[in-house]
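Colleague: Here you go, sequence then predicted model.
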Amino acid sequence: MPVSLFSSSIHSPLFADDDLARLFDDASDVAHMVQVERALAIAEGSLEIIPADAAHAIAETLQNLRIEPADLAEGTRSAGVPVPALVSELRKQVGGAAANWIHWGATSQDIIDTAMILQVKVALGLQSARLEKLIDTLERQSERFATRLMAGRTRSQVSTPITLGYRIAQWAHPLIDAEAALPELRRTVLRVQFGGASGVNAAIAPAGPAVAEALARELDLAAGPSWHVNRTPVLAVAAWLQQVSAGLAKMAGDLILLGRSEIAELSSGTGGGSSTMPQKANPVQSETILALNRIVIAAQAGLASAGSPLEERDGSVWPLEWHFLPQMMIAVGTALTHAQMLAETLVANETGLDGTLDAHPELMAETASFVLARHGVPRAEAKKLVGDAATGSSPFLESLKSALDLDVDWDQELSLQSAIAPASEMSKQIFARRPRR
């Protein structure tokens, strides 16, 4: 079995995303830590915390510097983090007196956490673009199928008629909420971490806040107090990723159910063949989204366990973030790509949809009970009369007509078409919550 579905040469084409996998690989980790060290030197040089010529030499040397991740392995095994080995290598590369000013006033966590936030910033940009595209596609499909009636289902049983357009709008609903949450998420998360050994910048006091501000400007992040033991940024990202993943899983799960052989109301995706049954087209993309959602759930639990570090730094939980956050990012990015394909290839099986509606005239039972109530039949009695008609041996409509002598145009009152207007209105309300660009 693979160590990870995201790095397996067999499984990664299905479960992984190349762009996000590269963003969180070893080379990217090192490159972003070097970027932070370089920005720190520039920031401190601009404030005359370190000599300007040293800052210039560090910035010039580190600008296009590439450090092999393997060169940091032994130092990481010894120190528990790669930064001491990285700083040693950077000092060799810069050389001279300037080398002494690298990493001035910083600690390993400042470099690792800020580098992670830079990676998260790029990842959120990728996720945001994919999310926007998917919601756009779902909105178009919702409008396309705005009048296509189908059976609603609650707790696995047919309930009342809805439209396919409304069902699609409900797939988009949690994704629209996630899209709307992104600006606040970025404000919460995209912040530098700079606190020194114990978080109070004692080594360079009282210049710590000024350095943090300058470092934030250099990296295009926000500044603020040290958050080295306040893991709200990581937990907030994880919660947002879970929100997106849950929404995608809702869509995928519905498509699996509606594509079942005995239901066959919708189809989407490319389908996957069976090793022995030539007639099958397995819902591979939908199944993969559900599998990825379960990975996201497990990873979020791992991150939650890292959310309460002890004292001023806790080496036993900090590595959990390095392990689980990339998994969540890759899983959600891949799921968004699969969901996009499902949304684009969605096909309504008219025969299957109409067959379900025809087979269940009791879909209008709720409406029938309210019609009776409006004509003076007590609610409890109306419910019983409709229930008897729905479960009796005679056709539903005939049973209703014979149960009571009422002046009711049952054909008009129980027309399935009456569901279209409220379903369309609700769909419009859902998509109206999106800020228009």
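Modeller: Nice, I can see it.

Colleague: contacts, neighbours, all on C-alpha from now
Modeller: Noted.

Colleague: ok, the residue nearest to residue 222 when sequence neighbours are not counted - how many residues close by?
Modeller: Distances taken as CA to CA, 6 or more residues apart in numbering put residue 191 closest to residue 222, at 4.4 Å, once the chain neighbours are dropped. For residue 191, the tally of surrounding residues (other CA atoms under 10 Å) stands at 25.

Colleague: second one coming, line it up with the first:
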Amino acid sequence: MCAHITDSVLYRHLWGTDETHALLDDGPRVQRWLDILAALAAAQAEVGLMPDDAARAIADHADVALLDLDDVAAETRACGHSTLGLIRCLRRVLPEPAREWVYYGATVQDLTDTWTALVLRDVGALVARELADIEQAARTLAQQHRDTVMPGRTHGQPGLPITFGFKAAVWAAELGRHRARLTEGRRRWEVAQLGGALGTMEFWGDAALPLLDAFARRVGLAAPDVPWLTARDGVAEFVNLLALITATLGKIGQEVYALQRPEIGELAEPVTTGQVGSITMPHKRNPELSEHLVTLARLVRSDASVAVEAMVVEHERDGRAWKTEWAIVPEVCLYSHTALRLAHTLLDGLRADPDRMRANVDAHGGYLVSEPVMRALAARIGKHAAHEVIYEASLAGRERGVDLRTALLADSRVTAHLKADDIDRCLDPEAALGAARSFVDRVAGEA
């Protein structure tokens, strides 16, 4: 039995990955907490705050296999404190001389915030890896379909021809910017926490600052300029970056979702053998990947707003703020890594139909290239006057049910300035792509 879908035996594959569960589940979480406590003890011994024997004993017993997590949970419920249950159970397995030294002067946030920073570091590495692969997949699509003409759409309606490579290049460039944001932001959220009761490190006296540096070094994080008990901006920034990343993935998913409708038929996501779309309509092939990308992105954006709310903190410690992160950080990490994996699968196996794309352009009878005609006419009579003429000619042509060429040749205001050959050149979709191909080359050529 489970209360959260991320832990469901049936459905957890849709909401998390093995790699993120290996960081966030109870066993790995407690082990990482024990590792942090061992690093703290070693750092305290290094600066003369703790006997070396006590630090070694704590390190030797910092093993989740030595603890009964049910006992830890029972002690936690009994004392009502977030980590005292763990302390009690750990002290029972320690040799007596080391028991008074464990968790020496540290507080809940020193442990849990440092754990959070390590999670952000490790999940950030997973995100960076997946983003690089997805960006490359988008670049590959851009290169492959540099010249694949398709309808460009604005407000959900066909506008001008573009190439599918241009669309994929926009995706690749956006993903690349997220990778840059992730790299640049690491120095702000991969930061250890060690402040003691109020962040002043009073308990450790003159050894406070050397201890902070030693502790940060041992856990593999940067030392903060000042403890961040009430400064939650680093966590909020990371979570909101995941919201940006998954929003891009959701946008890609939504585009694929729409363009693989049979009546459009320009794209098709990969389908695995045995995948069933409906138990009542055997013919159905549902957009499972693209649909779920949109769902995951919505959930991450929802949690991101809570991360920003957690920045509003009262005084020098406020559990109302930082404890919300205990709920949302694991969620967004699970959802985001899952979304990245799905997006990689989607783009790697995405099938474009160039013939259908071109047919969808041609099906509009030349009306998708009204702008080049307007541009040619504008050189003779001015842009706004040309817009009015082509607008009225297009409207009349559609009311008559004829193609744009026929409509233009029937309008003397057009033929007074443009010959049939001029109009034909303007109506060639290949000549109406603007700088689409050049933009593909610029993006696909970037490292």
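Modeller: Here it is on my side, so go on. Source: prediction; values computed, not measured.

Colleague: List the residues that contact the residue nearest to residue 222 of the first structure.
Modeller: Remark: with contacts taken as CA atoms under 8 Å, 6 or more residues apart in numbering, residue 191 of the first structure is in contact with 114, 117, 216, 221-224.

Colleague: Only the buried subset of the residues you listed, as a ChimeraX command please.
Modeller: For the buried members of the contacts of residue 191 of the first structure, the matching ChimeraX selection, counting by 16 or more other CA atoms under 10 Å, is:
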select :114,117,216,221,222,223
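
Colleague: now the second structure: which of the contacts of residue 191 of the first structure match?
Modeller: With the contact criterion set to both residues aligned by TM-score structural alignment, their matches' CA atoms under 8 Å, the contacts of residue 191 of the first structure that also touch in the second structure are 114, 117, 216, 221-224.

Colleague: quick check, nearest of those residues to residue 385 of the first structure?
Modeller: Sorting those by distance to residue 385 of the first structure puts residue 117 at the head of the list, at 62.3 Å, by CA to CA.

Colleague: which residues touch the nearest residue to that closest one once chain neighbours are set aside?
Modeller: In space, residue 117 of the first structure comes closest to residue 190 once its chain neighbours are excluded; the distance is 6.0 Å by CA to CA, 6+ apart. Each residue near residue 190 of the first structure by CA under 8 Å, 6+ apart is listed here: 117-118, 120-121, 221-222, 233.

Colleague: Run through the neighbouring helices and strands of the lengthiest helix in the second structure.
Modeller: The longest helix of the second structure (DSSP state H) is helix 108-144. With contacts taken as 3 or more CA pairs under 8 Å, 6 or more residues apart in numbering; DSSP states H and E, helix 108-144 of the second structure sits against helix 26-46, helix 164-189, helix 319-349, helix 436-444.

Colleague: just how off-centre is it within its chain?
Modeller: Relative to the mean C-alpha coordinate of its chain, helix 108-144 of the second structure is positioned 8 Å out (CA atoms, centre = their mean, to the nearest Å).

Colleague: And it against the first structure, how far off on average?
Modeller: Using mean CA distance after the TM-score superposition for the first structure, helix 108-144 of the second structure ends up 1.1 Å from its aligned counterpart in the first structure, as a mean over the superposed pairs.

Colleague: which residue numbers in the first structure go with the following helix or strand past that helix?
Modeller: Later in the chain than helix 108-144 of the second structure, the nearest helix or strand by DSSP states H and E is strand 149-154. Mapped onto the first structure using TM-score structural alignment, strand 149-154 of the second structure covers residues 149-154.

Colleague: can you pull the buried residues of the matching stretch?
Modeller: Neighbour counts over stretch 149-154 of the first structure (16+ other CA under 10 Å) mark 149-152 as buried.

Colleague: What of stretch 275-294 of the first structure?
Modeller: In stretch 275-294 of the first structure, the ones that count as buried by 16+ other CA under 10 Å are 282-294.

Colleague: separation between the residue nearest to residue 222 of the first structure and residue 113 of the first structure?
Modeller: 10 Å (CA to CA, to the nearest Å).
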